[in-house]
Structure formats: structure tokens, C-alpha cells
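Novice: Give me a model of this one.
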Amino acid sequence: MAASRASWLVGVLALAGIVVSLQQTIVIPLVPQFPRLLDADPADTAWVVTATLLASAVATPVVGRLADMFGKRRMLLFCLGTLVVGSVIGALSESLVPLVVGRALQGLAAGVVPLGISLMRDQLPAERLGSATALMSASLGVGGALGLPLSAFVAQSLNWHVLFWAGGALGLVTAALVLTTVPESPHRAGGRFDLLGALLLSATLVCLLLAVSKGGTWGWASATTPTLFVVAALALLSWAMWELRRTEPLVDLRVSRRRQVLLINSASAVFGFSMFAMSLVFPQLLQLPAETGYGLGQSIVVAGLVLAPGGLCMMAMSPVSARISAASGPRTTLMVGAVVVAAGYGLGAVLHAEVWQLLVSSVVISSGIGLAYGAMPSLIMAAVPVAQTASANSLNNLMRAIGTSTASAVAGVLLAQMTTTMAGAEVPTEAAFVVVMVLGAGAALVAMAITVFIPPRRAERAPDPGPAGADPGTAAGGRPAASGTVRHRDGDAGDAVVTLVGPDGATVGRSRTGRDGAFAVVADGAGTADLLVVRWGELSHAERLAGPGPHRRDVLLEPASRRAGGEPSASGSDVRITPTGVARARWGRDRPVLPNGCGRSPGFRAAGSVRARDQRERTGR
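Specialist: Predicted coordinates:
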């Protein structure tokens, strides 16, 4: 991709992230006014925010899976379309029910950020990917930072419907830019959509988030809240059992439970808790009357403007995050970001008597968030196969959302319980705000501690094959090697996974094709490679390698429908490939081989009782 086109693609996708995150925050300053504006009960108007939260939680993993199956650009446009429709409904609303419906439709657009990151992985060269994904992640903070002062100004000066009309117009412009500048991804996972899995996961998320977000209002000891937690737990268990039985699951739990992916998602959830604490504490401290002794007596507009520089800092830190990741790895970047966030909360807990002190604290916290959020997509993409990028990033975003929802519930309980009476009204004490900030710092440090245990990813570099005609085995120190090119019917297959498998089923070498489809794989262990396996998206190829090598193989990938019998065979007649991947490889008389290095999702299955040596490498990474 040309540099100018790449820049346009990054800019348009980042704009889409900003527009979507803007819609998530524009109504927050209006929440206290909605009972009067909509002539509704205050408890009912809280659904204007809750509906968006629930819709985004359900939509994020579902949209991610559909994007892997049918196209990321297509689902990106679908998300922007629902945002526009929801904005128009909200702009025309004069009562609560249509506004809640419009906000739920806006929540369905929450998958835009993980979809944008996945498209960047598929379209951008490796040297630009780190900074681009960091910028895309930072768009969440930028939209939130701009949304607060903008909506506060509108709430004080204009009709509130203007916010929704503006949101719809921005969505339309962004969709038009996506149509003209963003190409569709060539990577597809294929398969069937797991409807029952989607319903079970939706039931889990709705029950869990309802209990977390509304438990303080309903009462934590009331019958409704514990019942929702129990139903969520049962639905989660049922969903996990169902997904593990599926060959084409909504979320591949075999990949998600891998140590690296599991730890990244856990760190994301804890970090989401830490991030949201600032949004709950700082606006209240800024707006509480000065008579309290710790409130700063500022207007809602000033409060929004104090938080706005933090969002811009998130974007400014995206190239810094990319540079640190390039030099030391995204794992290091995530740890540095967590320490910076903890330092920012520590500063705020000690110094919060002046507006400038909260401004400095919010800038430090936001800078740490920008570092960390830029690293998380890189960690996830390094741990999952290309064909599962969208669903894996969506699950990671979902974990962050669960963390922020938990932060909202915990902070809400603390601020509601630790109160004092001021002018006949109950207001949170200074100690309550300090405790929430300390919890934010502690959550950031816990996220850092979790990150320490994420295994460093070994670099996957294709060895230099040397000058033309050189022996790739000799270039790599004399070990068995294979080189060649991988193509598909429309051109070169860049970023395909190429794996060498030994006679015992263990992976002995792995690499990725370059943008031109070229590869060179060196065996990193003793012995001979007996099988060459290639996976690119939903296409697979496997063939036997006879002799010690080096081997030269040029591979042409074709859809299963183009091969004889619907169950194609590779170059070696004893290797069979199903339409969903390599099902089994067998040679010799009765010797089964489990080539686990390029396996499941969908992947290899054992032709016998041979077990994989390294379960972390089941997806070809």
C-alpha cells in the first residue's frame, strides 16, 4: 500500500473511532436534566446510558466474529450505519422510550475500534502497524475528552437534540470516507455463525452488566441483583461448554485460554477499572461547591475543559507507545503505561485542592492510558492467527468494558456510602474521592503485575536466504530449511503462516511470508522436517517433504470448491485438507502425526494418540 493511501486509511479509521467514542459520552452531562427534558422518572432515565452499555457489550464480540467471517470493512460500515440510525432516532425523540432505542442502536457501533485495528493489521506494512494501532486505541480517549465539554456547552446553550443531529452527520461523513478509502480485508475465517453461542454470551453479559451497573440502585442485597449474578454465572458456564464443543465457535476459547491471551485480557479488564475511576472522580471534585472545603465550585463546561487535554494526550502518546513497543516490545509498553497511570492517581490523591492540580493529574493518567492502550492490540495480534484478529480484539475491548462497568459500580457504592451533609444534601466526602483514586492506582499496579507474567513473544523472522541460488539451509547454519513463495488466485499471499513439522508431530520451524508471498523457514531443532504446512486466512495447504532438504516449494492456495471432490489433497497424496483447515496428515504405514504448530481454529486434529509438545502454538503463531 502506498504511503499516501496508508495515511488516509489510518486517518479515516481513527476518525471513525473518535466519532463512535464521542457518541458514548455526549449524553453524560445531560443525564441530570433528562427527567425534566423527557418528563420521566430519574431512575428510568438512567437507561439512556445503560442501554448503550448493554448494546455495546453484546455487539462487540458478535460483530467481531461476523467481521472475521464476512469482511471487516463490511461490518465497519454496518456499525456506522447503526450509529447514524440511532442518532436520527435520538434527534427526533421527545420521550424516553425512543431515546433509549436510539441510544441502544448507537451502542451497536462499539465494534468500530477493534474492527479498525484489525483492518490496519491486514492492510498496513509492519513498520507502520504499531503507531497506527496505538492511534486507533487512543481515539477512544479523544472522543471521550471532546464529548464532555461539547455536550456541556450544548446543554447550557443549545437544544439537546443538536447533539444527535451532529452525531448522525459525522457518522454519515465517516461512512462515506470508509467507502472511498478503506479496502476490504483479504482475510476471512469462513464457517457458520454460532447463533446459540451468541445468545448465551448475550444473556451472560446483559445479566452481569445489569447487576453491576444497577445493583447500587436496586440494592446489592435485593432479590434481583444476586439473581442476575447467578443467571450470569450459569449462562457463562453453559456458553463455555457449548463453545468448546463447536468446531466454528463465536469465540475460540482454545485460543482465548492460552496463557498469553488470557493474561492480556485479564490485564485489560483491570486496566479498564483504573481508567474509568478518573472520569467518575474528577468532574465531581471540580463541580462540588467550594463551601465543602474540597470542592472547586466550577461549572460543567469548565469541568469538561479540564479533562479535554487528557484525551489529546492519549493521541499524542500513540507514537511514543509505538516507539517503546518497537524497541522493547508491547509488553514493556503496557507495564510503563500502568506505572504512569498509578503515578497520576497518586498525584491526584495527594494534590486536588486547585484546578491546575487536577489538570496535571488527568494529563499524567491519560498519558499512561495512551501508552497502555496502544500496546494492548499489539499484544493481542501477536497471540492470535490473522483470521481471528477482529474477534480477538473485540473480546479484548469487551474485557475493558467490563472493567469500566465494575469501576462505575464500585466507585458509585463508595461515593454513596461515604457522604456528608452540605446545605441539606448528601455529598461524597473528600476521603471517598481519595479512596477511589487510590483504588485506581492499585488497579493499575495490579495490571502491571499481571503483565509481568505475559510470556515475551519470540520474534518470528524469516532468515536471510542469501544471494540468489544460495542454499537456505546453509544460510541458516546447515539445518533443514524450506523456502519459496505462497500465492492465491488473486495475487501474493502476504503474512501467511508457514510451518515445518517433524516426524513426531512437533513444530520444528515457523515463519511468515512477506508482502510478496516469499518465505524462508529454518528448522530450529534437531531432526528433519517431514511436512510443510501453509495457512492464509481460511485457506490451507500441506505437503510432504522428502529427504533432509533444503526444499524449494512454491505454493498456490485455492478455495476448497475449486479442488476435486470438495476435500482437496495437497501435493502429497497422503496429506488431506478439509475446507476448514488441515484435518489430518498421515504417512508411512501407521504413523500418525499431529502437526500442532498450525492447528486448530479451525486446525489440526490428531490422527492418533500423538500429543503436541507445545500447546501454546496451536494456531500457527
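Novice: contacts and neighbour counts: CA atoms only from here.
Specialist: OK.
Novice: Spell out the secondary structure type for the residue nearest to residue 122 when sequence neighbours are not counted.
Specialist: In this structure, residue 122 finds its nearest non-sequential neighbour in residue 185, 6.0 Å apart by CA to CA, 6 or more residues apart in numbering. Here residue 185 is recorded as coil under DSSP: H, G, I helix; E, B strand; the rest coil.
Novice: one more to put side by side:
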Amino acid sequence: MATATIEPPAARTSARPNLVIAVLAFAGMSASFMQTILIPIQAKLPELLNAGRDDTAWVITVTLLVSAICTPVSGKLGDMYGKRLVAVVLLSLLITGSVISALSPTVVPLIIGRGLQGTGMGVVPLGIAILRDTLPRERLGSAIALVSATLGVGGALGLPISALVTENFDWHVLFWVAAGLGAVALTAYLLVVPAGNGSLHGRFDFFGAIGLAIGLAGLLLAVSQGNEWGWTSIPTLTWLGVGVIGLIAWGWYELHQSNPLVDLRVSARGAVLMTNLASIAMGFALFSSSIVFPQLLQMPEGAGGLGLTLLNASLILMPSGLAMLAMSPVAGRIERQVGPKPLLVAGAVIISAAYLAAVLLDLNMWLVLVINAVIGVGIGLGYAAMPTLIIQAVPLNETGAANGLNTLMRALGTSIAAAVIAAVLANSANKTATGSVPSESGFELALLFGLGAALLCAILAGLIPKPKPAVAEEPALPEGVLPPS
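Specialist: Modelled structure (predicted):
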């Protein structure tokens, strides 16, 4: 049976907390930047790579799949072997994937490189777990808010950077930029972040990791490709079956392990379960606007859009990411005063109000900027609260794995939103001289879906029970080891 050890206080206190926070946040933003790096040239990939559209779709899909699988796995590895060590490995893989992608003339090596880039998303839950290990309680709330927000900030800030690069340079330069960001993050990690130690001993659950990979791959492939394949087609239903059956079998297997990849008994606790369900809903609400607003901004004015270029549209959407960053210290102060649960409820209510305004008002460029920024405020508050709610409800030695699972739940929400909102807009499309474009009713329905997800998040957040103190789950301290400060 796995045993747990407690690190001495010296390993849990950083002499440079501001630098540690900055490095962890930069690493998170660098990893999340990989999610939007190809959006400016996504439609051109078949031409650029001399490949079919089905093949080039994997350039986007593989990053989603790998990042979804990697986050809980890397969290568990961090709990066992040391969080900084695992984060350094992930950043090294991200850099390797970026270099392979930068040198790729064809689609196959690019898919491999993009898969390796997807591993980098594991640094976000690891960063949150490192904060719990290294920072005093009074600094923890705002620091977690900042690192957690990088899941949205990296994409929001990365889109205009990607658009600017692709408009002025060869598309391969995007990946050299990504490699450079990864190299800076890796160097800073090695120089600033304390090494720490693993807190779990025992054998890694390889079969659990394989089972989770199979289940998630099936589910995410069905969700992400359903619009392309058809929701009732044999490939979609087959992969959906593989995903559902695989996850059920994986869950049964995990419940019979002494050191499981994901402790489902801990995950089934009311506070953890409701927080993860709320995370799916908030991820859906976040990504709904990320699909609707770019299309609305770039659609020709004659078709009902606002007629902006990709770069200008990206600049209009960028303040959302800045709002998430700006809310980090505010969220930390609010969390210390009222706790994380009201913070999550408030974030969901703010997002709901923004979507309601988007549905009721006649949108123009400036209204989209303001509404999207308000959504960023709500996301910043919500994403700050979720890791704290998880941390309060799980043992210290499960922090990495539990936050990895929560990050996965947010990603699952964004994946579902991508499929649902794309289907809504596609089904509402009108034929024009330049092709099919979504109708006004399609945009309105998509925004209503975002509103519904935000309201659902608020309801689920309100139902989160008060967690039992996580310290009760931790083993007795060995003789001669002082309790953590």
C-alpha cells in the first residue's frame, strides 16, 4: 500500500515567492498558448501541408487529446516523484515538440510535434500544487488565481501574437516562438522553483494511465469530430462507445487499486465532485464566447458580421485575457474574506450577466470588447476559486492529481462547447456568394447555450458542500519530523 510522507517546512517555504509565482504563471501561459497557436492558419493547413482536410484536422485534435490525458497523469507523477521534476520534463517535451513542428514540411511530423506540445498543459495543475507546497496561506489565494487563470490567458493573449506572426512571417516561425517561450519557462523553472520531493511512494499505475487514455481518447474524438463525421455515423458512435465503456472499465479498475492514478473515492466527495461538475459548465461558458465572437467579428458586414481582419478581431478579444490577469489579486483578497465557494458563484453570475447582455443588445465591436472582458472577469474569479475548493477537500499528497483532474474537467467543458456551438452555428448557416455563414438566430442560440452553461455553473457552485479538512486524511508524522508551517 502506498505511504505518504510530509516534507519538512524548509522545503515548503520559498525565499522568493514573487519569483516563484511569476515563473509558474509564465509557464502556464506558455503551455496554454499552444492551444491557439494554429488558429490563424487552420483553414490553410491542407494547402500548406499538401494534405487532406481530414489529415490536417489531427494537427489540432492531437494537442487536445494529449493535453487532456496528460493533466491528471502528470499531476499523479508530480505527487509521487516531485512536482518540479515532472514539470521540467513536460516543458522539455513541449520544447522538443515545438522544434519538431518548426522543422516539419509535412503533416505527420507536425502531428507528432503538436502531440508533444500538448503535454505542456500538465504544468498548470503542477504549478498550483507547487504553490500549496511553497507559499504561506496568506499568499496562496491570489497566487492560485493567477496560475489557474493562465488556462484562459495564454489563449487570449496568444491569438493576436499568432495572427501578427502569420501575417508577417512564414508559419513555421510560430513554432520557433513557442520553442523560445518554452525554453525561457524551463530555464526559469530550474533557477527559481524549489525542487521539493514526492509525497507518495509506491508503483505508478500504468494500467490506470492506459485505461484513462483510451477512455478519454474515445470520448474526445467522438465529441471533437462529431460535426465532421456526423453525430449518428458509425465512426462517431464507435468512438463514443469506446470512450464510455473504457471510462467505466477504468473506473472499476481504479477502485480496486491501493495507489490509483485518480482516487475516485476522493473525487466522489461532495465538494470535489460538485466543483468538477461546475468546472465543466464554466469551461463550456468560456469557450462558447471564444467560438461565437471571433466568427461574428470577422464575418463580412453584408452577411451580418462586423467585417474585421483576424488581427483586429484578436485585439478586440485580447482584453478578456487581461481581465483574467487583473482579477488575480482581487480574487485572492475576496477568497480570504468570504471563501472560494462564493467566489465561484459570483464568477458564474457575472458570466451569466455578460451573456444575457449579449443576447439582448445589438452587438457592435465595442460592445463585444466590453462583454468579452466581463466574461474574462467572471472566468478569472471562477478559475481562482476552483483549485482552492479542490485543495481544501483533498489530502496534501493528492494535490497534483486532484488539480490535474479538475483541469481536465475544464478542458472537457471547452471540448463539448466546441462541438455543440460549432453544430449550432453550422445548422443555422445561410448561403452567400463567399460561402456559408452563420445566421443571426444561430449566433443568438449559441449565446443562449453559453448563458445556460453559466447559470448551471452558478447552481452547481451553490450546491458545493463545505469540505472536510484535508489534514484529517493525512497520515501521522514520522518521529522527528515537524508539522508543515
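Novice: list the contacts for the residue nearest to residue 122 of structure 1?
Specialist: 71-73, 119, 122-123 (CA atoms under 8 Å, 6 or more residues apart in numbering).
Novice: go on, residue 470 of structure 2?
Specialist: Per CA under 8 Å, 6+ apart, neighbours of residue 470 of structure 2: 391-396.
Novice: can I get those in CSV with secondary structure?
Specialist: CSV is the format used below for those (three-state DSSP):
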residue, secondary structure
391, helix
392, helix
393, helix
394, coil
395, coil
396, helix
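Novice: Pick the one among the residues you listed closest to residue 42 of structure 2.
Specialist: If you rank the contacts of residue 470 of structure 2 by distance to residue 42 of structure 2 using CA to CA, residue 391 comes first, at 37.5 Å.
Novice: quick revisit: most neighbours, which of the contacts of residue 470 of structure 2?
Specialist: Counting neighbours by other CA atoms under 10 Å, residue 394 leads the contacts of residue 470 of structure 2 with 27 neighbours.
Novice: Map it onto structure 1.
Specialist: The equivalent of residue 394 of structure 2 in structure 1 is residue 384 (alignment by TM-score structural alignment).
Novice: Tell me the residue in structure 2 aligned with residue 118 of structure 1.
Specialist: Alignment note: residue 118 of structure 1 maps to residue 129 in structure 2; criterion TM-score structural alignment.
Novice: With residue 434 of structure 1 instead?
Specialist: That one, residue 434 of structure 1, aligns with residue 444 by TM-score structural alignment.
Novice: if I look at its match, how far off is residue 340 of structure 2?
Specialist: 32 Å (CA to CA, to the nearest Å).
Novice: Look at those two and report which has more neighbours.
Specialist: residue 340 (26 against 18).
Novice: wait, what's in contact with the counterpart of residue 449 of structure 1 in structure 2?
Specialist: With TM-score structural alignment as the criterion, residue 449 of structure 1 lines up with residue 459 in structure 2. Shown in contact with residue 459 of structure 2 (CA under 8 Å, 6+ apart): residue 345.
Novice: follow-up on the earlier one: which ones are touching the match of residue 434 of structure 1?
Specialist: Residue 444 of structure 2 neighbours (CA under 8 Å, 6+ apart): residue 359.
Novice: Helices of the stretch 351-500 of structure 1, start to end?
Specialist: 355-383, 389-417, 430-452, 472-475 (DSSP state H, counting those that start in this stretch).
Novice: Let me have those in a markdown table, adding distance to residue 138 of structure 1 as columns.
Specialist: Listed next are these as a markdown table, based on distance: least, CA to CA, whole Å:
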| stretch | distance to residue 138 of structure 1 |
| --- | --- |
| helix 355-383 | 6 |
| helix 389-417 | 13 |
| helix 430-452 | 18 |
| helix 472-475 | 42 |
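Novice: highest average neighbour count across those?
Specialist: For those, average neighbour numbers computed from mean count of other CA atoms under 10 Å are highest in helix 355-383, which has a mean of 25.
Novice: That one: average distance to aligned residues in structure 2?
Specialist: Overlaying structure 2 shows helix 355-383 of structure 1 at a mean distance of 0.4 Å from the equivalent residues (mean CA distance after the TM-score superposition for structure 1).
Novice: What is that helix packed up against?
Specialist: Applying 3 or more CA pairs under 8 Å, 6 or more residues apart in numbering; DSSP states H and E, we find helix 355-383 of structure 1 packed against helix 126-157, helix 259-287, helix 300-316, helix 318-328, helix 330-350, helix 389-417.
Novice: By how much does the last one deviate from structure 2 on average?
Specialist: Same thing as helix 389-417 of structure 1. Looks like 0.5 Å for helix 389-417 of structure 1 (mean CA distance after the TM-score superposition for structure 1).
Novice: what's the answer for the longest one, then?
Specialist: Superposing on structure 2 places helix 126-157 of structure 1 at an average distance of 1.0 Å from its equivalents, by mean CA distance after the TM-score superposition for structure 1.
Novice: Same question for the fourth one.
Specialist: Taken over the aligned residues, the distance from helix 318-328 of structure 1 to structure 2 averages 1.1 Å (mean CA distance after the TM-score superposition for structure 1).
Novice: Give me the range in structure 2 that that helix lines up against.
Specialist: Against structure 2, helix 318-328 of structure 1 falls on residues 328-338 (TM-score structural alignment).
Novice: Residues in contact with that stretch: which ones?
Specialist: Identification of contacts with stretch 328-338 of structure 2 by CA under 8 Å, 6+ apart yields 138-146, 149, 343, 380-381, 384-385.
Novice: cool, and stretch 208-217 of structure 2?
Specialist: Contacts for stretch 208-217 of structure 2 (CA under 8 Å, 6+ apart): 65, 68-69, 73, 242-247, 249-250, 253-254, 260-261.
Novice: at 7 Å instead, please
Specialist: Stretch 208-217 of structure 2 is contacted from outside by 65, 69, 73, 242-244, 246-247, 250, 254, 260-261, using CA atoms under 7 Å, 6 or more residues apart in numbering.
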